[in-house]
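Colleague: Show me the folded form of this:
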Amino acid sequence: MNYRLIIIPLLLAGTAACNSGPKTPEDKKSWAIADVQIAVKSRLRDPDSAQFSNVHAITYDGQNIVCGYVNATNGFGGKSGQQRFVGAGSAVFLEEDGADAVNEAWSKFGC
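Modeller: Next up, the predicted model:
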């Protein structure tokens, strides 16, 4: 599947339903990061092994987009290595989904 065609609309739509909760911009970014980290973990083979780094939220067109890196245990019991991700709400794309799509999102959102 070509994720490049759907990644940006899904990310922007992913935050549209998140109208309740924190009110300050910094609180909204913190909540956005927490939501995306949960969504990333749900995609991993061993969610409890997830180690996040360089995670930050960017406001783009009024929405919080979260970018960062995750490293987790793979099927062989070792760490898989740093993998980039980008997400908003429960819509998350990992580098393993398609590096080109993640590259495009990182460029567009300024990750």
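Colleague: make it CA atoms for all contacts and neighbour counts henceforth
Modeller: OK.
Colleague: which is the next helix or strand following the top helix by length along the chain?
Modeller: For the chain, the longest helix by residue count, based on DSSP state H, is helix 25-42. Scanning forward in sequence from helix 25-42 by DSSP states H and E, the next helix or strand is strand 51-60.
Colleague: That next one: which residues count as buried?
Modeller: Phe52, Val55, His56, Ala57, Ile58 (16 or more other CA atoms under 10 Å).
Colleague: Using CSV, lay out these together with distance to Glu104.
Modeller: Converted to CSV, the buried residues of strand 51-60 look like this (distance: CA to CA, whole Å):
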residue, distance to Glu104
Phe52, 21
Val55, 18
His56, 17
Ala57, 17
Ile58, 15
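Colleague: Another for comparison:
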Amino acid sequence: MARMRNIASGAYAACVEAQRARTPPVNWTPTRIHAAARQAVTDKLRDPSSAQFRNVRRIEHSNGSTMFCGEVNSRNAYGGMSGYQRFEAGVDRTGDASALIDGGEALNTTYFEGAWNQFCGRIAGTPVQF
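Modeller: Next comes the predicted model:
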């Protein structure tokens, strides 16, 4: 019950934020950040070795995180190429990488659309080879 009170009061969120502030940022090169983001995307694919990327942009955020937006194509279960789908991948300041692929997970469709419109929908970032 005490845990529920802490979550409801915001004490839990304050504790998580304090822990995040104590976690030292990684001092990665842009190449290492790029590799971590690419790995996060390919981990979501059925056949990672067949991944083809296009229209990829790199966006630096003021909080130290880096985001990549673009399109990925890979082989599906039948061995054919599935067609290009939008993706977004991010690496936070502590080196944790995550990715979402449009249509990859049904529960994330609304979240993906909102995030894409906010960060990737407008022409922003630096074009990169992924």
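Colleague: What is the neighbour count of the aligned partner of Ala91 of structure 1 in structure 2?
Modeller: Mapped onto structure 2 by TM-score structural alignment, Ala91 of structure 1 lines up with Ser98. Using other CA atoms under 10 Å, Ser98 of structure 2 has 19 neighbouring residues.
Colleague: which SS state does Ser98 of structure 2 fall under?
Modeller: Recorded secondary structure, Ser98 of structure 2: strand (DSSP: H, G, I helix; E, B strand; the rest coil).
Colleague: any idea how far it is from Arg5 of structure 2?
Modeller: 30 Å (CA to CA, to the nearest Å).
Colleague: Check Ala115 of structure 2 too.
Modeller: Remark: distance between Ala115 of structure 2 and Arg5 of structure 2 (CA to CA) = 30 Å.
Colleague: Leaving out the residues flanking it, which one is nearest to the most centrally placed residue in structure 2?
Modeller: Nearest to the geometric centre of structure 2 sits Ala89, at 2.5 Å (CA atoms, centre = their mean). Leaving out its chain neighbours, the residue that sits closest to Ala89 of structure 2 by CA to CA, 6 or more residues apart in numbering is Ala99, at 4.1 Å.
Colleague: related to what we said a few turns ago, please determine how far the residue nearest to the centre of structure 2 is located from Ala11 of structure 2.
Modeller: Taking CA to CA, one finds Ala89 of structure 2 at 30 Å from Ala11 of structure 2.
Colleague: Regarding His18 of structure 2, which helix or strand does it belong to?
Modeller: No His there; residue 18 of structure 2 is Ala. Assigned by DSSP H and E, Ala18 of structure 2 falls in helix 11-22.
Colleague: Identify the residues contacting that helix?
Modeller: Residues outside helix 11-22 of structure 2 that contact it (CA atoms under 8 Å, 6 or more residues apart in numbering): Asn6, Ile7.
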